[in-house]
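Novice: sequence first, then the predicted structure:
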Amino acid sequence: MDRQALAQARGALAQGRYPLVVAPEGATNNLPGEMAPLEPGVAQLAFWAAEDLEKANDERPLVVLPIGIHYSWRHPNWIALEARLACLERHLGISSPDAGPDNPETSSRDRLIQIGMNLLKALEQLERLKPDPAQTFSERIDAYRRHGLAKAETHFGLRAVGNLQERCRRIEQAAWDRIYREGVDQLPPLERSLADWEAREADLQLTRMRLVEHFTSVSGHYISDRPDFDRFAEMLLLVEEAIGWIEDKPWKGQPSLGPQRVEVQLGRALPVRPRLNQYRSNRREAMQVFMQDLEQALVALMPDAFRTMTTDAGEL
């Protein structure tokens, strides 16, 4: 735990000169239509700051304001999407089916599913996994996630406790402790070489964790639930980035899918100070209730519930 960073965040909140922006999911998942589990740190920081304000006899209100950020493509460019899909298919050795110009949604969905299955097969082969033929795509990708994390945790001697995000953060910290060691310049040559070796192995496990984290919110039904251009493009970018990580070189996706627009919406503010009494009597329960309220507020800001802005001021 980075106590210095926590102290700085707490001080910034209590000082109150500027708002503090926190990403409660802990990491981006590249899919605006799926929300990863929330981390409780935002609630803890809010309660700490509320206590600090009371101790200082500062009566200013303190609120957590949910913010929804939604990216989308301004004009569906099915020709560019088809070209990018064809490039992925060639790269993975998949025969490209005949495009369906009259129904690009169905054609793109089927091709993305096939690409996803081939990528998953490659990852399973990398991890020496033998999936059950009766398993669904979502079950197989969940098995891959659990196996990848367990392998990295075993390497670092970590316990497999907590949710996926918490496990990823512990693996990340363990890798950084080995990659960014202090005092390596004072080590004898052999020990320095071993430290470099350990750092390279840690970096490999960190990449394994990143791949798992990259697929945190891939459920197997994202593009089937709502087969539209935005979701196809989001999944396409996710797959391209994953291949770039595996091959250790950025994937250059061409042609461009076109300009995007961003919509920002403010949710219902959640006052913190009225919750302090509950926090003092039962911290665990107060944190849980606060995070449940925050999750509901954020879900209301997701694309399916998003009220589309009509002004051009939100376009990029």
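Specialist: Now that the structure is in, tell me what you want to look at.
Novice: please make it C-alpha for all contacts and neighbour counts, starting now.
Specialist: Noted.
Novice: give me every residue that touches Val272.
Specialist: Applying CA atoms under 8 Å, 6 or more residues apart in numbering, we find Val272 in contact with Ala46, Phe47, Ala50, Pro61, Leu62, Val63, Val64.
Novice: neighbour-wise, which of those residues leads?
Specialist: For the contacts of Val272, the largest number of neighbours (other CA atoms under 10 Å) sits with Ala50, at 26 neighbours.
Novice: and that one, how far from Asp185?
Specialist: From Ala50 across to Asp185, the span is 45 Å (CA to CA, to the nearest Å).
Novice: tell me where this protein has helices.
Specialist: In the chain, the segments counted as helices under DSSP state H are 3-15, 41-55, 78-92, 104-126, 137-156, 164-179, 189-214, 222-225, 229-247, 276-281, 283-299.
Novice: pasting the second one now:
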Amino acid sequence: MPEKIRHAQPPLKFIPPHFNPVFLRLAQWCLPILLRFRLRPWLPAGIARVETKNVETLGKMYQQFQSGKIRFLIAFRHPEVDDPLSVFYLLSRAVPKTGIDLKKPIHSYFVYDRGMTIWAGDWVGWLFSRLGGFPIRRGKRIDRRGLQTAREMLLNGKMPVAIAPEGATNGHSGTVSPLEPGVAQLAFWCVEDLHKANRGEEVFIIPITIQYSYLKPPWQKIDWLLGKLEADSGLPVKSNVIKDLNLEENVEIYYSRLLCIAENLLSQMEEFYQRFYHQKLAEISVDVSASPSQIILARLHRLQDIGLQVAEQYFGVESQGTFIDRCRRLEEAGWSYIYREDLDLDSLPPLKRGLADWVASEADLRMQHMRLVESFVAVTANYITDKPVVERLAETALLIFDVTARLQNNTLPGRPRLGLRQSTVTVGEPISVTKRWCEYEKDKKSARQAVNNLTEDLHGTLQKMIS
């Protein structure tokens, strides 16, 4: 598992945005290096080329924004941790090349998960603040400071605001996870605030997708990765030398190895939870004609439910909602045990401090069950077979690597890079939120339905853009 938290910590403070154009220019200058190398860990990000599509649409929206005619949110897909670099390229390189007359900086404020500073380091919060970022706590029922900041930036900020509506990475370029309603709600609040201020700007959401493809299929690297997963799992290491086979045949060969690895990992984790956490395995309900991948998915969902229950029982959290909902509640529950808002840690006597440290250490350990579940929330039975391409095979293998790395005491993120990639960033057609205001303003029930409808429409748009 990752490096443990052994001591109770002071409360997580809000990190306000302190945008500094000098830091932005420095980041823009460093972008080519950042695309190839991430700062932590010092491993190649491997993005050799960024292709952008429909950029003129975004350029025109910036032009209208700067002339005071509109306000807008950028809602971008977030399959991987490298996505912000692709969005940064879009704004700093692609939009200026459209030839549309725009004032500098062509940039955006952006929202990030407060948890990033926990696993990446406090320096990330310091840097993001100066680049226009501010955090929101995903699992907190009402993050008043974060929401108030987002609302103020949307209403009066000199730049638009960028948010990943999925709330977290899912490791799948080809599948959009269920969206959190925050983007839609913030957009409606912006319309409401504009009405209260007697301002006439129209509010839009601009969907943006990011997809990755390998410049050259990394079969040798995939063979190495699968061999490592086999060895780590205690399976015989196989090796496939790809010759003159077509793409689907190549994927099929490696997919069969991947299924064996997944089945073995599931079996070991099922035994782990039965033996050491005294959990019973309920019968899985699958059709008699179910494929091996469908059976594995059913077992995975059962295991995910068990893992979440183990954590929920410890924290006293109810098992309600989707896996993503349950993960967010557990994250916030765990943080409340670690980052103590109810204690002045500096003035505690040694005994009470020791107990607080014990609680924090155990809470961090229990949260790892949730982290394992979180790694696989987007996995489907047919993700690879529906579109047998090397990218989907590699994405699934890397997700399994993430889990095995956690279980082997490795610090994440430390996944290997399999080859140079191209990032394709596509700008979708703007969605007018102002035109939906009549539906929203009727009453509370109508407002909730309007938020749900907008969230569903945004999800459908993003999924269609990557299909």
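Specialist: Thanks, I have it. Predicted model, so just to flag it, every value in this text is computed and none were measured.
Novice: if we can go back for a sec, make TSV out of the contacts of Val272 of the first structure and add distance to Pro104 of the first structure.
Specialist: Listed next are those as TSV, based on distance: CA to CA, whole Å:
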residue	distance to Pro104 of the first structure
Ala46	47
Phe47	50
Ala50	52
Pro61	51
Leu62	49
Val63	45
Val64	42
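Novice: for the residues you listed, work out which two are farthest apart.
Specialist: Farthest-apart pair in these is Phe47 and Pro61; separation 12.2 Å (CA to CA).
Novice: shared neighbours, these two?
Specialist: With CA under 8 Å, 6+ apart, Phe47 of the first structure and Pro61 have common neighbours Val272, Arg273.
Novice: burial of the aligned partner of Ala83 of the first structure in the second structure, as a residue count?
Specialist: Superposed on the second structure with TM-score structural alignment, Ala83 of the first structure falls opposite Trp224. Per other CA under 10 Å, the neighbour tally for Trp224 of the second structure reads 17.
Novice: which residues touch His459 of the second structure?
Specialist: Per CA under 8 Å, 6+ apart, neighbours of His459 of the second structure: Val176, Pro178, Leu179.
Novice: what about 10 Å?
Specialist: Contact analysis of His459 of the second structure by CA atoms under 10 Å, 6 or more residues apart in numbering lists Arg77, Pro165, Glu166, Val176, Ser177, Pro178, Leu179, Glu180, Pro207, Asn453, Met465.
Novice: now do the same for the fourth one: its match in the first structure.
Specialist: Yep, that's Val176 of the second structure we're talking about. Using TM-score structural alignment, Val176 of the second structure sits opposite Met35 in the first structure.
Novice: hang on, isn't that match packed against Tyr222?
Specialist: No. Using CA atoms under 10 Å, Met35 of the first structure is not in contact with Tyr222, being 11.7 Å away.
Novice: in stretch 84-101 of the first structure, which residues are buried?
Specialist: Buried residues in stretch 84-101 of the first structure, counted by 16 or more other CA atoms under 10 Å: Arg84, Leu85, Ala86, Cys87, Leu88, Glu89.
Novice: cool, and stretch 24-34 of the second structure?
Specialist: Quick answer for stretch 24-34 of the second structure (16+ other CA under 10 Å): Leu24, Ala27, Gln28, Leu31, Leu34.
Novice: where does it end up in the first structure?
Specialist: Under TM-score structural alignment, there's no match for stretch 24-34 of the second structure.
Novice: just give me the closest of the buried residues of stretch 24-34 of the second structure to Phe134 of the second structure.
Specialist: Distances from Phe134 of the second structure to these, taken by CA to CA, are shortest for Leu24, at 15.0 Å.
Novice: following whichever strand or helix holds that closest one, which helix or strand comes up?
Specialist: Assigned by DSSP states H and E, Leu24 of the second structure falls within helix 21-36. Following helix 21-36 of the second structure in sequence order, the next helix or strand is strand 47-53 (DSSP H and E).
Novice: number of residues surrounding the aligned partner of Ala49 of the first structure in the second structure?
Specialist: In the second structure, the residue paired with Ala49 of the first structure is Cys190, using TM-score structural alignment. Neighbour count for Cys190 of the second structure, taken as other CA under 10 Å: 28.
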